[in-house]
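Visitor: Mind looking at a prediction? Sequence and model below.
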Amino acid sequence: MVAIGSPDRFSLAQNYPNPFNPTTTIVYGIPNNGPVTLKVYDNLGREVRTLVNEPKTAGFYTLTFSAPDLSSGVYFYKLESGNFVTVKRMILMK
């Protein structure tokens, strides 16, 4: 994970590539220091992976999500920090 610069608001970019197999990149930004969680859920709302669960300093972050053990389908990734919550959709095609 790499932090570059400091955003003025929260952001969660669409993963790329999308659809993906078996890895994809997720970029997010947080404007304030604080606890951050980024989790992946299946289409039934079950948590399948925790990608981030720790305090972060303000900045932009990039991570790679690898899913060789997951089935093809639609997944959702949710970013939470403070009062901010947002969700994006991604597709795993094997």
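Guide: Ah, there it is. Residues are numbered from 1 along each chain as shown.
Visitor: Every contact and neighbour count from this point should use C-alpha atoms.
Guide: Will do.
Visitor: Please look at Leu79 and Val40 and confirm they touch.
Guide: No. Leu79 lies out of contact with Val40 (CA atoms under 8 Å); the separation is 9.2 Å.
Visitor: Do a quick rundown of the strands in this structure.
Guide: 2-4, 11-12, 23-30, 34-42, 47-56, 59-66, 73-81, 84-92 (DSSP state E).
Visitor: contacts for the shortest one?
Guide: Counting by CA atoms under 8 Å, 6 or more residues apart in numbering, the neighbours of strand 11-12 from elsewhere in the structure are Ile26, Val27, Tyr28, Gly29, Ile30, Leu79, Thr86, Lys88.
Visitor: Got another one to weigh against that:
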Amino acid sequence: YPNPFNPVTSIRYDIPEAANVRVDVYSILGQKVKTLASGTHQPGFYAVQWNGTNDLGHPVASGMYICRINADQFNAVKKLILMK
């Protein structure tokens, strides 16, 4: 939220039980762009922000990206559209 976004979007997710969680952003070619969260989460609601940069802090190009949320046995995918 919002989607499309510029310059920042929030990704919200709910963890029903303690789990190892990883939130990554990928290009449409499947290349990992940025890790937004990684580690053990306790049950609850979470939000992470992505500012349209890669893991090195460099801005990425406008376009569609995929956000993948992994939490032990749970996987979710969200489309993100960056418009500059």
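Guide: Yep, that arrived. Keep in mind that this is a model prediction, so the values were computed, not measured.
Visitor: Would you pull the TM-score for this pair?
Guide: The TM-score (TM-score structural alignment, normalised by the length of the second structure) is 0.90; 79 aligned residues with a CA RMSD of 0.9 Å.
Visitor: Check the contacts of strand 11-12 of the first structure and tell me the two furthest apart.
Guide: The span of those, defined through CA to CA, is set by Ile30 and Lys88 at 16.0 Å.
Visitor: whereabouts in the second structure does stretch 74-89 of the first structure align?
Guide: Across the second structure, the stretch matching stretch 74-89 of the first structure (TM-score structural alignment) is residues 64-79.
Visitor: Can you give me the buried ones in the matching stretch?
Guide: Along stretch 64-79 of the second structure, these residues count as buried under the neighbour rule (16 or more other CA atoms under 10 Å): Tyr65, Ile66, Cys67, Arg68, Ile69, Asn70, Ala71.
Visitor: Next up, the contacts around the most centrally placed residue in the second structure.
Guide: Residue closest to the mean C-alpha point of the second structure, counted by CA atoms, centre = their mean, is Cys67 at 4.2 Å. For Cys67 of the second structure, the contacting residues are Val23, Asp24, Val25, Tyr26, Val77, Lys78, Lys79, Leu80, by CA under 8 Å, 6+ apart.
Visitor: All set now, cheers.
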